[in-house]
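1. got a sequence here, can you model it:
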Amino acid sequence: MPIKESAPQLNRPEDPVRAGGARDEDTTIEDPVESDLPGQVQRTLTEHLESRLAECAELDGGFATAVQELSRFVLGGGKRIRPTFAWWGWRAAGGDATGPAAEAMLRAASSLELIQACALVHDDLIDESDTRRGHPTVHRKFARTHYEERWAGGAAQFGMSAAVLLGDLALAWADDMLHTAGLEPAALGRGLRPWRAMRTEMLAGQYLDVFSQVRGDETPEAALRVAELKSASYTIARPLQLGAEIAGADQRTLAALESFGHDIGVAFQLRDDLLGVFGDPAVTGKPAGDDLREGKRTLLIAEAVRAARAQGDDHAVAELRAVLGDPDVSAERIESARAQLVRLGAQQAVEERIAELTRGAHRTLEAAGFAEPAATRLGELAVAVTDRTR
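-> Below is the predicted model:
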């Protein structure tokens, strides 16, 4: 018979990241959710995962131990960007900041972090990444455990299997969390429209990312399509629509949020692409130039290849292609490739595209005329996710 054991207890954050507002220690009145939105998301996720861990412990102790690793991953980091945009989509469409409906919305928004966990665990596996947030990736961690315990079979295969299954579990639990959030049936039905589209678009973007690598597609159009589907949709645009749909938004509000979310979402991914090549590993938690080693055909690469061809610089194109997808490329060659990206104007071109998209998003936001505090917070978030250092 399988061994049963009590559900592992999850650590609750003592000082969660705050998102505007300060708590007055002299009052006993609770602040609304948005005074500490990331902390409230953390609380909601912790409560949900504790209940699911208890169920897993009833199934088998070994499985519960594996799921504990997934829980640590979900609760151990991240900026809670997707729940934040979902919340402000809700508020922009007239949703309340407090009360039972707001608490249900918070749970629905928090479920997006489980989709994010699925995406990250699987993305790290696909990219064969060693680290995430400065720690070993899930598949590497399970492979190491296999090796240390001297279990039968291959360690790498076990790590891969565990990561696939735990990523799948996170996706299944995301659906469960949304459906049990406490939303009114009509609100849930509306919310399922962007939810379903988001899941498909996320997987389509991930596939196209891999597909463009194996085909060696270096066109700006292909790079932007991946950015739209893999990041813009499920990171910002669809979460905004999720919150707005749950609140019962009209078509004008939905259209404004879609336009705003698309522009900011693409800009967010382009900033991520720059950080993937030029970011500080101590800040990003990933090795320097990791996107080059993984062979990512981003807009940064597309702009460099286009500029090099226009200049007749076949040597620069050959140098970049030689680095792309080489997991053993030296630090010196990474630095040389970076220099080429700067010299060819690719880095500047991407920066200009980010600025253009951000300006367009702000124009959309101003024209929409959302009520406060949603208008101000969305404007602040647009800056935060596109002009970041990590």
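
2. can we go C-alpha only for contacts and neighbour counts from here?
-> Fine.

3. do you know how far L292 is from H139?
-> Using Cα to Cα, to the nearest Å, we find L292 at a distance of 21 Å from H139.

4. actually D273, sorry about that
-> For D273 relative to H139 (Cα to Cα), the value is 23 Å.

5. another for comparison:
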Amino acid sequence: MTVKKGERTTREGGTPMNGSTLTTRAGSARPATWGDTDPVTLGTPHGTAIAHRAPSPAAADLDRLNAAVTAALTEFLERQRTTLAGMDGSLIPLVDEVAALAAGGKRLRPSFAYWGWRGARDTGPGSGEDEAAVLRAVSALEFVHASALVHDDVMDGATTRRGRPATHIGFASRHAAHALTGDGELFGTGAAILVGDLALVWSDELLRCSGISEGALSRARAVWDTMRTEVTAGQYLDLLRAAGGLPGPEGALTVARYKSAGYTVQRPLQLGVAIAGAGPDVVEATTAIGLPLGEAFQLRDDVLGVFGDPAVTGKSADDDLREGKQTLLIALAEEAADSAGRRLLADLLGNTAARQEDFEALRALIESTGARDRVEQRIAESTARARTAIADAPLADDAKAALDALAVAATTRTS
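-> Next up is the predicted model:
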């Protein structure tokens, strides 16, 4: 199916991706009837327009949740700072680095988990859980995220993260500043691996010591373990794809699902409803919401990685191209390009010696092949599916309002 810019698709299906068919009926999602303010179009002028009414961001109570998560992380990290300082003062940079990583971000994962709990807390045995304890438990997701970011930057050879040097770069600079012996890059890489491992260890500790009941903790552990396994497996799949495995658009989507999408929306939602002790119908609803929304989130991240404003994203728009990230954007561009376009991709993608004008040429190729349009279309259609699933979910109305606001925020963001 060919979609012109600004055209709205209304028939079943979508752009085939390596033989697959999009099954969402674009535009069939029912607009939410809660918290609506101004109209919003999911996607940009580069993608298929699917109009919804935008829920008010206040519906997700983002400021309060952000403050609660920040407080929980700060309190926990201060205890760890005392512990590490007691071991040796030279360990303080490790906790400082985890703290810096945890200080950024939009807190989307804890927000999805919290609203999963809120939406299901009256349906199961978790109705008596203390809200402050639940907020501490879901805050542990930020440490999982920090761990994934650090390890991902090492694997990709990234230089910046959220407007500051990537962890391995920062520790390599520390090696030079203190005139340490040995290879500074190797020191930075080793330190970054350990920082990521430490963040993952602390995620377990914060969840365990959050104060939620033993029953809730037991239910949460099953989701937690699955999530962490998927993240690690997804990182390997990403490494494999970069080496030529898992080719084509479907390979890109497989990596996106396990490396990022699952632990961004689906598993956090399931963590929240597990703490609540919700039944199978609620768990099924979280999957219907989480899989398409998590995919849309990751695809938006891929678009921003190539076309985002560095002043907003805190990361160069050239980094993903310089690192040779094999995203859906690249897979679709390669699939649609002529022989000259494919040579351009082969010569410049992942070429550390490439110049600014080379990256501009790659961006122009992604545009001209329609790859960006097709990814924007997929984002819009996946978000529409998720919003329909939210409307149909057996969750409390306030939670559905919040989740709908989060869905829009996660997929229309600029950073």
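
6. quick TM-score on the pair, please.
-> Here the TM-score for the pair of chains, by TM-score structural alignment, normalised by the length of the first structure, is 0.88; 357 aligned residues with a Cα RMSD of 1.9 Å.

7. circling back: so which of L292 and H139 of the first structure has more stuff around it?
-> Taking other Cα atoms under 10 Å, L292 of the first structure and H139 do not tie; H139 has more neighbours (28 against 25).

8. dump the residue contacts of the more buried one.
-> Residues near H139 of the first structure by Cα atoms under 8 Å, 6 or more residues apart in numbering: V121, D124, L125, A156, G159, M160, S161, A162, A163.

9. ok, now F73 of the first structure?
-> By Cα under 8 Å, 6+ apart, F73 of the first structure lies in contact with A117.

10. what ranges do the helices span in the stretch 101-250 of the second structure?
-> Applying DSSP state H, counting those that start in this stretch to the stretch 101-250 of the second structure gives helices spanning 108-120, 131-156, 167-177, 184-208, 214-242, 248-256.

11. which residues in the first structure does stretch 396-412 of the second structure align to?
-> Taken onto the first structure by TM-score structural alignment, stretch 396-412 of the second structure occupies residues 371-387 there.

12. if you count neighbours, what's buried in that stretch?
-> A374, A375, R377, L378, G379, L381, A382, V385, T386, D387 (16 or more other Cα atoms under 10 Å).

13. can you tell me how far the third one is from A371 of the first structure?
-> When Cα to Cα is applied, the distance between R377 of the first structure and A371 of the first structure equals 11 Å.

14. okay, now the alignment partner in the first structure of A166 of the second structure: neighbour count?
-> The alignment partner of A166 of the second structure in the first structure, by TM-score structural alignment, is T137. By the criterion of other Cα under 10 Å, T137 of the first structure has 22 neighbours.

15. got a list of what T137 of the first structure touches?
-> Counting by Cα under 8 Å, 6+ apart, T137 of the first structure touches V121, D124, S129, D130, T131.

16. what residue of the second structure takes the place of the second one?
-> Using TM-score structural alignment, the equivalent of D124 of the first structure in the second structure is D153.

17. list the buried residues for the host helix or strand of E58 of the first structure?
-> Taking DSSP states H and E as the criterion, E58 of the first structure maps to helix 37-59. For helix 37-59 of the first structure, the neighbour count (16+ other Cα under 10 Å) marks 37-46, 48-50, 52-54, 56-58 as buried.

18. show me which of the contacts of T137 of the first structure are buried.
-> Applying 16+ other Cα under 10 Å to these, the neighbour count classes V121, D124, S129, D130, T131 as buried.

19. from those, which single one is nearest A304 of the first structure?
-> Set against A304 of the first structure, the nearest of these by Cα to Cα is S129 (24.6 Å).

20. contact partners for that closest one?
-> Counting by Cα under 8 Å, 6+ apart, S129 of the first structure touches T137.

21. repeat the analysis, applying 10 Å as the threshold.
-> Neighbour list for S129 of the first structure: 121, 123, 136-140, 286-287, 290, 293-294, 327 [criterion: Cα atoms under 10 Å, 6 or more residues apart in numbering].

22. residue nearest the centroid of the first structure?
-> Q116 (5.2 Å; Cα atoms, centre = their mean).

23. right, and it touches G78 too?
-> Yes: taking Cα atoms under 10 Å as the definition, Q116 of the first structure is a contact partner of G78 at 9.4 Å.

24. now the buried residues of stretch 371-387 of the first structure in JSON lines, with secondary structure and distance to P32 of the first structure?
-> Converted to JSON lines, these look like this (DSSP: H, G, I helix; E, B strand; the rest coil; distance: Cα to Cα, whole Å):
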{"residue": "A374", "secondary structure": "helix", "distance to P32 of the first structure": "14"}
{"residue": "A375", "secondary structure": "helix", "distance to P32 of the first structure": "17"}
{"residue": "R377", "secondary structure": "helix", "distance to P32 of the first structure": "14"}
{"residue": "L378", "secondary structure": "helix", "distance to P32 of the first structure": "17"}
{"residue": "G379", "secondary structure": "helix", "distance to P32 of the first structure": "20"}
{"residue": "L381", "secondary structure": "helix", "distance to P32 of the first structure": "18"}
{"residue": "A382", "secondary structure": "helix", "distance to P32 of the first structure": "22"}
{"residue": "V385", "secondary structure": "helix", "distance to P32 of the first structure": "23"}
{"residue": "T386", "secondary structure": "helix", "distance to P32 of the first structure": "26"}
{"residue": "D387", "secondary structure": "coil", "distance to P32 of the first structure": "27"}
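
25. which strand or helix spans A355 of the first structure?
-> When elements are assigned from DSSP H and E, A355 of the first structure belongs to helix 346-368.

26. show me where the stretch 251-400 of the second structure has its strands.
-> In the stretch 251-400 of the second structure, no strands are found when defined by DSSP state E, counting those that start in this stretch.

27. measure the equivalent of L180 of the second structure over in the first structure to R321 of the first structure for me?
-> Under the alignment (TM-score structural alignment), L180 of the second structure pairs with W151 in the first structure. Distance of W151 of the first structure to R321 of the first structure, given as Cα to Cα: 40 Å.

28. compare neighbour counts for these two and give me the winner.
-> Between W151 of the first structure and R321, counted using other Cα under 10 Å, the more crowded position is R321 (17 against 11).

29. aligned to that one, what sits in the second structure?
-> Applying TM-score structural alignment, one finds that R321 of the first structure aligns to A346 in the second structure.

30. same check, this time on R297 of the first structure
-> In the second structure, R297 of the first structure lands on Q326 (TM-score structural alignment).

31. could you give the number of residues near the closest residue to its match other than its chain neighbours?
-> Distance criterion Cα to Cα, 6 or more residues apart in numbering; nearest residue to Q326 of the second structure, sequence neighbours excluded, is A242 at 6.2 Å. A count of nearby residues for A242 of the second structure, using other Cα under 10 Å, gives 18.
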